[in-house]
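> Dropping the sequence and predicted coords here.
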Amino acid sequence: MALEFFPGLPTMARSNWRVRCPLLKGVCMKIGILCFTPLGRKLFVSDLLLKKTARLLGHQAVVLRSDRFQFLFDKNQPRFFYKEKKLSRYDAIIVRPGMTTDIDLKISVIKQLQLAGHTVINTYLPIARAKNKLRTLQILNHEKIPVPRTVVISSMDHLDYAVSLIGQFPIIMKAPYGLQGAGVVIFETKRSFVSATDFLSSIVKNNVVIMQEYVREAKGKDIRIFVVGNAVVAAMERKAKKGEFRANFHLGGSIQVADLREEERKFAIQATRALGLDYAGVDILRTNDGAKVLEVNSCPGLEGISQATGINVAEHIIKYAVKKALLHK
């Protein structure tokens, strides 16, 4: 199944890579994969894998590019077009929101699909929550799901106080929006932090900044847990490459199957549910105080998790989409 997408998949994992029959025999659905890749750029491997998996499961599947949609609002009901033609009916649309700028504007297409009556996985509001790291922290904290010690500021006047609240260096600094490790930097010492004051001023001037403790005992590792519905379907341990502190697979981090603890499984499901997501990649750190949720990703990549575990996560997403669509019929 789609092994050309995963040249690094271990031999043992390859032998277990099988696509089973559709959820219900005879059920053939029309499924759209909504991606936000700019026109002229290649689609992500994950988008193509979802399409191929859906087809192998007996469904019709196409990739829909967000830039190809048009809306018409007038005295009649709003109308929806794709490539200048009336949008055909889809049983389910799986959203892959891989954007980091103009998020509120770009995800309006998701809301319009929902208003038009399409079954959407993940929906507008949960994606808006997950794409905003500050909003995610607020929700997780409210639900008493543990997170690393974090301070949020919107003025340079409070930078020193924020550092004192964190307690010690290194300190991780994040922009509220980011993907695959982008917008995340580390300051190893106070000296490096002070030397970057001008740079930080330009960031803080236009945005809030999230400052977070660096968890030494994690040793550059985190756990990516893939949740679909209310179930954990796969998990991998990621380790940052030498000289890097971010463990992201797309930044060269190494990956292997994770042996999950019950606490980690519980927090991953709770975090996904708290944000209202149908599926998510939940990043967890192992600390001396137990598991802490680092991030909840509404557009998790499928390539790394599939290579590490040999599990076709795309199949789980497609089957979940089919179940949700059947319930909405």
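It's in. Numbering: from 1, shown residues only.

> Only C-alpha atoms from now on, for both contacts and neighbour counts.
Will do.

> Run through the helices of the stretch 201-329 of the chain in chain order.
Taking DSSP state H, counting those that start in this stretch as the criterion, the stretch 201-329 of the chain carries its helices at 262-275, 303-309, 313-328.

> got CSV for those, with distance to V204 and mean neighbour count too?
Below are the helices of the stretch 201-329 of the chain laid out as CSV (distance: least, C-alpha to C-alpha, whole Å; neighbours: other C-alpha atoms under 10 Å):
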stretch, distance to V204, mean neighbour count
helix 262-275, 26, 19
helix 303-309, 33, 23
helix 313-328, 38, 19
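
> Can you check which of the ones you listed gets nearest to P126?
When the helices of the stretch 201-329 of the chain are compared by C-alpha to C-alpha, helix 262-275 sits nearest P126, at 5.4 Å.

> residues in contact with the closest one?
In this structure, residues lying in contact with helix 262-275 by C-alpha atoms under 8 Å, 6 or more residues apart in numbering are 126, 129-130, 136, 139-140, 143, 145, 225, 227, 230-232, 278-280, 282, 284, 291, 293, 296.

> Write the ChimeraX selection for whichever of those are buried.
Selection of buried members from those for ChimeraX, criterion 16 or more other C-alpha atoms under 10 Å:
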select :126,129,130,136,139,140,145,225,227,232,278,279,280,282,284,291,293,296
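
> for comparison:
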Amino acid sequence: MDIALLSVSMNVYSTKRIAEEAQKCGHYIELIDHTKCSVKLGMDKPRIYHREEDITNEFDAIIPRIGAKVTRHGVAVVKQFEMNGVFSTARSLSIARARNKVRTLQIMARKGIPIPETLFSINPDNIKEQIEILGGAPVIIKIQEGTQGLGVILAESKKSAKSIIDTFYKMDTSILMQEYVEESNGEDIRIIVVGDKIVASMKRTSELGEFRSNVHRGGSTAKVKLSAKEEYIALNATKYLGLGVAGVDLIRSKKGPLLIEVNASPGLQGIEAATGINVARKIIKFVEKNGLRKRK
């Protein structure tokens, strides 16, 4: 198969691993920087260009690894590949939904997937009341499109929460607030779903003095055994968003497991190291199965 790997650099661990496994499986794989792609529309068939090269009919499948800062353009490029009949491990609409935390949580709430108590607003005049609606401080404040723990703040008092929220509102930054689940104790669970199967899972624990457990924030990792409820949440959250490959993040609470977010381009470094599972190979096998079927 000929596969396009949509990513900005081969120096990124996850991108490099996926490319390595594709080559080991005998496929041609090419790094396509989606920020350097253009889509030409008109009376003729739409064309996709990478710099000046026409790549419209060059690939059987694409693996999108779209960065947060270029989501809109990356999604448009993925959409054009889809419309041209190319298989993608993540649909354009699914990427857009997963990148927006509020949209993801709205879908999960409608489908009955348990999530933390969450509130979002753009009204700067009743911040105090918003905090009270959520149950009071402490609260977690999140930028709606942040990744890797960036834009996630713990406000331990009403005063600090009000100050932080007011600042974001003045910066015209979209945020959401969530209850602080103290019993999660700086731990969360990352589950990788490929197709309709859970292929790997790990527990992430924050370093001392840090409540965010992301590996990029210095968190440690370890294997974890999932409960039946956790498996159910991960598989169904992925299905409801329409993703072929996803990283699902959960926390454990007194009320049971709660979904935090779903990542359409999950990192592989931490989970491959923690579990010893070749997740990149699982992704390539998924592409083989579905890309060939779509090409036929």
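Yep, that arrived. Keep in mind that what you see is a predicted model, and the values were worked out from it rather than measured.

> Looking at the helices of the stretch 201-329 of structure 1, which is nearest to Y214 of structure 1?
Smallest distance to Y214 of structure 1 across the helices of the stretch 201-329 of structure 1 (C-alpha to C-alpha): 19.1 Å, for helix 262-275.

> which residues in structure 2 does the closest one align to?
Taken onto structure 2 by TM-score structural alignment, helix 262-275 of structure 1 occupies residues 228-241 there.

> The matching stretch: average distance to aligned residues in structure 1?
Once fitted to structure 1, stretch 228-241 of structure 2 is off its aligned match by 0.5 Å on average (mean C-alpha distance after the TM-score superposition for structure 1).

> That stretch: how far from the chain's middle?
Averaging C-alpha positions (C-alpha atoms, centre = their mean, to the nearest Å) puts stretch 228-241 of structure 2 14 Å from its chain's average.

> Equivalent analysis for stretch 114-132 of structure 1, please.
On C-alpha atoms, centre = their mean, the centre of stretch 114-132 of structure 1 falls 13 Å from that of its chain.

> Give the buried residues for that stretch.
114, 118-124, 126-132.

> Out of the residues you listed, which comes closest to I171 of structure 1?
Out of these, the member with the shortest distance to I171 of structure 1 (by C-alpha to C-alpha) is N132, at 20.0 Å.

> Surely the closest one and P176 touch.
Yes - at 5.6 Å, N132 of structure 1 and P176 qualify as touching, with contact defined as C-alpha atoms under 8 Å.

> which residues are contacting stretch 173-186 of structure 2?
Residues external to stretch 173-186 of structure 2 that are found in contact with it (C-alpha under 8 Å, 6+ apart): 102, 116-122, 134-135, 138-144, 154, 168, 205-206, 210-213, 251-254.

> Now the buried members of the residues you listed.
Among the contacts of stretch 173-186 of structure 2, those scoring as buried are 102, 116, 118-119, 122, 134, 138-144, 154, 168, 205-206, 211-213, 251-252 (criterion: 16+ other C-alpha under 10 Å).

> The residue of structure 2 most remote from its centre and L250 of structure 2, how far apart?
Distance from the C-alpha centroid of structure 2, by C-alpha atoms, centre = their mean, peaks at M43 (35.5 Å). Remark: distance between M43 of structure 2 and L250 of structure 2 (C-alpha to C-alpha, to the nearest Å) = 47 Å.

> Then H27 of structure 2?
For H27 of structure 2, the distance to L250 of structure 2 - C-alpha to C-alpha - is 34 Å.

> Likewise for T35 of structure 2?
For T35 of structure 2, the distance to L250 of structure 2 equals 31 Å [C-alpha to C-alpha].

> Where does the equivalent of G112 of structure 2 over in structure 1 sit, in terms of helix or strand?
In structure 1, the residue paired with G112 of structure 2 is K144, using TM-score structural alignment. Using DSSP states H and E, K144 of structure 1 sits in no helix or strand.

> F168 of structure 2 now?
Using DSSP H and E, F168 of structure 2 falls within helix 158-170.

> average distance between that helix and structure 1?
Compared with structure 1 after fitting, helix 158-170 of structure 2 has a mean deviation of 3.2 Å; criterion: mean C-alpha distance after the TM-score superposition for structure 1.

> That helix: which residues count as buried?
Neighbour counts over helix 158-170 of structure 2 (16+ other C-alpha under 10 Å) mark K158, A161, K162, I165, D166, F168, Y169 as buried.

> For that helix, which helices and strands make contact with it?
helix 127-133, strand 139-143 (3 or more C-alpha pairs under 8 Å, 6 or more residues apart in numbering; DSSP states H and E).

> ok, 10 Å please
Helix 158-170 of structure 2 is packed against helix 127-133, strand 139-143, strand 152-155, strand 175-179, with contacts defined by 3 or more C-alpha pairs under 10 Å, 6 or more residues apart in numbering; DSSP states H and E.

> For A273 of structure 2, find the nearest of those.
Going through those one by one, with C-alpha to C-alpha as the measure, strand 152-155 comes closest at 25.0 Å.

> and the closest one, which stretch of structure 1?
With TM-score structural alignment as the criterion, strand 152-155 of structure 2 aligns to 184-187.

> Pull out the buried positions in the matching stretch.
Applying 16+ other C-alpha under 10 Å to stretch 184-187 of structure 1 flags V184, I186, F187 as buried.

> Nearest to V257 of structure 1, out of the residues you listed: which one, please.
Relative to V257 of structure 1, the closest of these is V184; by C-alpha to C-alpha it sits at 25.1 Å.
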